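Visitor: Fold the following, please.
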Amino acid sequence: MEDAPGETGRPAAQYLRMSTDRQDVSLEFQARAIATWAKSHGFHIVQTFTDHGISGVTLEKRDALKELLRIVLDGHPGFSAILVYDVSRWGRFQNPDQAAHYEFMCQEAGVDVEYCAESFRNDGTAMSGLIKHVKRTMAAEFSRENSQRISRAKMVLRERNFWTGGQGGYGYRRAIVDADGSVIHVCDDGERFERPGCHTRLVLGPIHEVEVVRRIFASYLNLGESYTTVARTLNLEGLAFKDGGLWTVGRVRGVLNNPKYCGRLSLGRTRQRLGEPRQSVDPKHWVKSSACPPIVSTGLYDRVQAKIRWCSEQPSRADLIRELQRVAAECGTLSEKAIFEKSIYGLETFRDAFGGMLKAYKACGYIQTPKQAMYSDRIVAAQKNRPTEKFSIPELLDMLRMLWKRHGRLSMSLVNISPDLPHSSTYTRRFGSIATAYVAIGYTPSEQQLKVSKVRNGPGKRSRAFGRRRGMKNGVPRTGV
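Guide: Below is the predicted model of the structure:
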């Protein structure tokens, strides 16, 4: 609430804050109280700074207060005082000296801080300083005690198999249930529904999401499949994530590594209180809950975890060099296709270890054929002038469209030898495969291009041959392997 132009008195800014966006009248109430105080003390409000639904325990997310402090410290704020409803609105910092520090910064810049609803006047006397410190300590203690109460309440709800987290995640939705466990309402993502005496459990989401989750688990167990290949297949078939975006390696990993999909819900695995960094909790203090129905069987989940652990083993550089030499001796040549078909390791393993396939060839002593060397030289030449800045998804697609328009076709080779485009590996990381990027701009990749994309990108850390050579059964390493 700002005064009309022409008001007399000292110009002042008002700072408003509410801790939660469910306090519908808090900001209006603060503004009215501050306006009444300002009128009776000879101030007129020229600017308002508001933090909506932001906790006062830290400065991190309080953009309005940070902007207010920046304007004050610049030296020409256009006002001589800051009006705040009370000490707790300025902040509930766990260290009371932090609130005093920000106030002192303003006073040093010639801007006073006034607390309009307090019983004392912030006039710099010893008594006002003592009362402020007590009030700041009380505000911090209120947040600490409230945090402990909420933590205890959540622990009780978890032990009673209720959901105390945020969104349910892919394949699930939050359901409001009464004391008997009967479902009253199923919430969409972002929807808030509250009713006294009711709590939250997870229920299965839309059937197509449930089927996609089951497919992800089943597909990953196939020989040669990885996070990357599963995400690429989902994107090529147009099975979008629930926000309409693409499936990424991180999203696939998040599904495959989450025990809630087999009904093993472990709550309280991390703790974050009063703006402190998130901390891991000792597994013995986790709460085992059945607040969500399983989507896949525990046996399937355990087999997936076994494969994930098995595939995470990293070979040494010496092992990789010996493997490249073996493939070269067996095939008479060394190429990405030969490595994909014959090696026990996937292409990404060699790229990660050596920084690229050309460096891997050099490390094992392989001399390229003239045709291979010519193509490699063109890639190296393009690499010298290749843009290095990070592009957005639309920018990457626009560059791919320009290449298509220029040549009338698209291929991974064209992308790699074009100095004005990022390397094809950039498209693989951002889209799951370069073939997915082709589809995104309306270009239909041929069967050969799909195969080449799969060969070059590889199925992650291990190749299909890994399962054939090292021994797998139903996607899980056999005993003793």
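Visitor: contacts and neighbour counts: CA atoms only from here.
Guide: OK.
Visitor: my read is Lys288 is in a strand, agree?
Guide: Yes - membership of Lys288 in a strand is supported by DSSP: H, G, I helix; E, B strand; the rest coil.
Visitor: Leaving out chain neighbours, which residue sits closest to it?
Guide: In space, and not counting its chain neighbours, Lys288 is closest to Ser266: 4.8 Å by CA to CA, 6 or more residues apart in numbering.
Visitor: Just list the residues touching the one you found, thanks.
Guide: Ser266 makes contacts with Pro259, Lys260, Trp286, Val287, Lys288, Ser289, as judged by CA atoms under 8 Å, 6 or more residues apart in numbering.
Visitor: Out of those, the closest to Gly197 would be?
Guide: Distances from Gly197 to the contacts of Ser266, taken as CA to CA, are shortest for Ser289 (20.2 Å).
Visitor: In contact with that closest one, which residues?
Guide: Residues counted as contacts of Ser289 (CA under 8 Å, 6+ apart) are Arg158, Glu159, Arg160, Asn161, Phe162, Arg264, Leu265, Ser266, Leu267.
Visitor: Just flag the most distant two among those.
Guide: Arg160 and Arg264 (14.7 Å).
Visitor: With neighbour numbers in mind, choose between those two.
Guide: More neighbours sit around Arg264 than around the other of Arg160 and Arg264, counting by other CA atoms under 10 Å; the figures are 17 against 12.
Visitor: Would you quantify the distance from the more buried one to Gln279?
Guide: When distances are taken as CA to CA, to the nearest Å, Arg264 and Gln279 turn out to be 21 Å apart.
Visitor: any idea how far Ala231 is from the most centrally placed residue in the chain?
Guide: Of all residues in the chain, the one closest to the mean position by CA atoms, centre = their mean is Gly250, 9.1 Å from it. Gly250 sits 9 Å away from Ala231 when distances are taken as CA to CA.
Visitor: for Arg273, same thing?
Guide: Arg273 sits 35 Å away from Ala231, taking CA to CA as the criterion.
Visitor: So which of the two has more stuff around it?
Guide: In this view Arg273 and Ala231 are compared by other CA under 10 Å, and Ala231 has more residues nearby, 25 against 14.
Visitor: so that one is in which element?
Guide: helix 227-236 (DSSP states H and E).
Visitor: what comes up buried for the following helix or strand past that helix?
Guide: Reading on from helix 227-236 to the C-terminus, the next helix or strand found by DSSP H and E is helix 249-256. Residues Val249, Val252, Arg253, Val255, Leu256 are the ones in helix 249-256 that count as buried (16 or more other CA atoms under 10 Å).
Visitor: helices and strands around helix 249-256, which ones?
Guide: Of the remaining helices and strands, those touching helix 249-256 by 3 or more CA pairs under 8 Å, 6 or more residues apart in numbering; DSSP states H and E are helix 207-220, helix 227-236, helix 298-311.
Visitor: will you turn these into TSV that also has distance to Asp86?
Guide: Written out in TSV, the entries for the helices and strands packed on helix 249-256 read as follows (distance: least, CA to CA, whole Å):
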stretch	distance to Asp86
helix 207-220	48
helix 227-236	52
helix 298-311	53
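Visitor: Pick the most deeply packed of the ones you listed.
Guide: Ranked by average neighbour count under the criterion mean count of other CA atoms under 10 Å, the helices and strands packed on helix 249-256 are headed by helix 227-236 at a mean of 22.
Visitor: Please provide the structure for the following sequence as well, for comparison with the first:
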Amino acid sequence: MRMSTDDQKNSIENQLSFIKGYAAAHNMIIVKEYKDIGISGLKFDNRPAIQQLLSDVINHQADFEIVLVYDMSRWSRSQNTKESRFNLYLCEKNGVRVICCVGNGAKYDSNPDEFSAEIRELFDLHDAANFSKNLSLRVFRGQCHLITLGFRQGGSAGFGFRRVLFDGAGNRKFILKRGQWKSLQTDRVILEKGPQEEVDIVNKIYQWFVYDRKTEREIADILNSESIKTDLDRPWTRGVVHQILTNEKYIGHNVYNRKSFKLKAKRVSNPPEEWVRKNHAFPAIVPFDLFEQTQDIIYKRSKKITKKQMIELLRKLLETKGKLSGLLIDEQENMPSSSIYRAKFGGLLKAYILVGFKPERDYSYIETNKNLRDMYPQILEQVNKVFKEYGSEIKQLSNGLICVNNGLNISIILSRCITKSPSNHQWLLRFDSGLKPDITVAVRMKPDNLNILDYYIIPHLAIQDDILKINSLDQFTLDVYRFDSLDFLYKSTTLIPLFKVS
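Guide: Below is the predicted model of the structure:
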């Protein structure tokens, strides 16, 4: 049994009650219980109960022949369904069957003799994994929407600010202290100016930098000499001062999604085009013109150093630290800031490439997406041309939507190929549900992302989520919609003349 949050107070009890009923109905005796309480199902490694179960089975210390689970999502919500299936296989290999008690699972177990059972198992594991993924996506979209409304999403307030809690009706409740978080889903958090002494210090930092031409290190030394601590009650560093000098929240702008940490994956820095922002979301601490002067100084001081020198400094930092990051760059003395590297080289990634550093996250998709955007109008033009050759009437609507024969709205989307390994590729089909097309044509690209692999012709009624993932190792469930060309669509929409019969 497993439940992910303490809010599901009756989840374990409900699962156990149902399992006991199933066992009694099938003349089984329950001899042991395994419970993962308040633990996410995304990773097996973080779940002590199921780890113990697998250990008992593998080491032949299990005094049972069957494992009952409420449904497959209680076994796992792992995004790696192969891991979930492998753990089922370990049980089966050691003589222990895993049986689900509800839904389709009530009709199958891990016994490999029934092929249809294996198929249902695959579907259930896929659904369990997708639930977490889709939930994460919906939560992220909701957070982005709240940002555009001026609400704060996650993270500390920062020096000079305080997080203030409001209820769903917009009534102010109280200031959240460090380590405190909202407890009600309907509550909202906004930033307000903190104590006047902190606001004054922030302005002094900007004034020292702009008017007195002090460096970030010199400013940090002044603050430390006066025994002033950061908002995290730590000494000041060059990097912390630089962050204050470059963070747009000090002019009231709310910026979100600079970094991502979804579904227990590694934290990654996102490119600026993926940031979500709301300007003038809350009161500014620093005058806009002072902030602009600051950014201008930070940019201009980099002109004293050539690109070649910047790359050499970056290479030496990589040799010393073994890795690179924006914060690491900002902490270095006598080195341009990370924002200067972005401005000079068109992004940190491009500077990293020049010194042979490859971040854990692959950012090559940025260039690929640009190429696909350039390719899209050509594909759209070709599709329209062939429709007309088949005698169909075409009207070009907005956002890639075309109307065929004044009755059928078709959306054309491109899906780049994401290479996971030489034998494993992935495609994300991003549907624009706002257009409400009758049919979506998903153009799937080959691994080189230069040539078309095939097409998915998907009716609107078959689309349940805004994003659909296709994996080259596990895509048979959608084969009914796959075509090597669009001939079927062209022929299906051809007008057939009707003749009067007397």
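Visitor: per the alignment, the residue nearest to Lys288 of the first structure corresponds to what in the second structure?
Guide: Superposed on the second structure with TM-score structural alignment, Ser266 of the first structure falls opposite Val255.
Visitor: Which residue ranges of the stretch 351-500 of the second structure form strands?
Guide: Taking DSSP state E, counting those that start in this stretch to define them, one finds strands in the stretch 351-500 of the second structure at 394-396, 401-404, 408-415, 417-421, 424-430, 439-445, 452-459, 467-471, 482-483.
Visitor: Which among these is found nearest to Tyr352 of the second structure?
Guide: Proximity of those to Tyr352 of the second structure was assessed by CA to CA; the nearest stretch is strand 417-421, lying at 21.3 Å.
Visitor: and the residue nearest to Arg17 of the first structure when sequence neighbours are not counted, what does it touch?
Guide: Nearest residue to Arg17 of the first structure in three dimensions, chain neighbours excluded: Asp51, at 4.8 Å (CA to CA, 6+ apart). Applying CA under 8 Å, 6+ apart, we find Asp51 of the first structure in contact with Leu16, Arg17, Met18, Arg62, Asp63, Ala64, Leu65.
Visitor: now, which of these lie within strands?
Guide: Secondary structure defined by DSSP state E assigns Leu16, Arg17 of the contacts of Asp51 of the first structure to strands.
Visitor: For PyMOL, write a command that selects the buried ones of the contacts of Asp51 of the first structure.
Guide: If you want just the buried ones from those in PyMOL, going by 16+ other CA under 10 Å, the selection is:
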select buried, resi 16+17+18+62+64+65
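Visitor: List just the nearest of the contacts of Asp51 of the first structure to Ala35 of the first structure.
Guide: Here the nearest of the contacts of Asp51 of the first structure to Ala35 of the first structure, counting by CA to CA, is Leu16; it sits at 11.9 Å.
Visitor: didn't the closest one look like it was pressed against Thr50?
Guide: Yes - contact between Leu16 of the first structure and Thr50 holds when scored by CA atoms under 8 Å: they sit 4.7 Å apart.
Visitor: before we move on, the earlier item: does the residue nearest to Lys288 of the first structure lie in a helix or a strand, and which?
Guide: When the helices and strands are read off by DSSP H and E, the one containing Ser266 of the first structure is strand 265-267.
Visitor: packing partners for the next helix or strand after that strand?
Guide: The helix or strand immediately downstream of strand 265-267 of the first structure is strand 270-271, counting by DSSP H and E. Under the contact definition 3+ CA pairs under 8 Å, 6+ apart, strand 270-271 of the first structure sits against strand 279-280.
Visitor: for the strand it packs on, the distance to its chain's centre please.
Guide: Centroid separation between strand 279-280 of the first structure and its chain, computed with CA atoms, centre = their mean, to the nearest Å, is 17 Å.
Visitor: which residues sit against it?
Guide: Identification of contacts with strand 279-280 of the first structure by CA under 8 Å, 6+ apart yields Arg269, Thr270, Arg271, Gln272.
Visitor: Am I right that the third one is in contact with Val281?
Guide: Yes - using CA under 8 Å as the test, Arg271 of the first structure is close enough to Val281 to be in contact (6.7 Å).
Visitor: Quickly list what's touching both of those two.
Guide: When CA under 8 Å, 6+ apart defines a contact, no residue borders Arg271 of the first structure and Val281 alike.
Visitor: residue contacts, the counterpart of Met18 of the first structure in the second structure?
Guide: Aligning on TM-score structural alignment places Met18 of the first structure opposite Met3 in the second structure. Remark: with contacts taken as CA under 8 Å, 6+ apart, Met3 of the second structure is in contact with Ser11, Ile12, Asp36, Ile37, Gly38, Ile39, Ser40, Arg74.
Visitor: separation between Met3 of the second structure and Asn46 of the second structure?
Guide: The value you get for Met3 of the second structure to Asn46 of the second structure, if CA to CA is used, is 13 Å.
Visitor: and what of His425 of the second structure?
Guide: As judged by CA to CA, His425 of the second structure and Asn46 of the second structure stand 28 Å apart.
Visitor: again, but for Phe387 of the second structure
Guide: The spacing between Phe387 of the second structure and Asn46 of the second structure, counted by CA to CA, is 54 Å.
Visitor: Likewise for Cys417 of the second structure?
Guide: 31 Å.
Visitor: got it, and Ser78 of the second structure?
Guide: The gap separating Ser78 of the second structure from Asn46 of the second structure is 11 Å, by CA to CA.
Visitor: swap in Arg277 of the second structure?
Guide: When distance is defined by CA to CA, Arg277 of the second structure is 34 Å away from Asn46 of the second structure.
Visitor: Same question for Tyr211 of the second structure.
Guide: Looking at Tyr211 of the second structure against Asn46 of the second structure, where the rule is CA to CA, the gap reads 52 Å.
Visitor: just Gln180 of the second structure next, same as before
Guide: To Asn46 of the second structure, Gln180 of the second structure is 25 Å away according to CA to CA.
Visitor: Could you find the closest non-adjacent residue to Val241 of the second structure?
Guide: For Val241 of the second structure, the spatially nearest residue (CA to CA, 6+ apart) is Glu216, at 5.7 Å.
Visitor: list the contacts for that neighbour?
Guide: Residues touching Glu216 of the second structure, when contacts are defined by CA under 8 Å, 6+ apart, comprise Phe209, Thr237, Arg238, Gly239, Val241, His242.
Visitor: And Leu54 of the second structure, by the same measure?
Guide: For Leu54 of the second structure, the residues meeting the contact criterion (CA under 8 Å, 6+ apart) are Asn87, Leu90, Cys91.
Visitor: Excluding residues flanking it in the chain, which one is nearest the counterpart of Thr137 of the first structure in the second structure?
Guide: Using TM-score structural alignment, the equivalent of Thr137 of the first structure in the second structure is His126. Here the nearest residue to His126 of the second structure in space, its sequence neighbours aside, is Thr81; by CA to CA, 6+ apart that works out to 6.6 Å.
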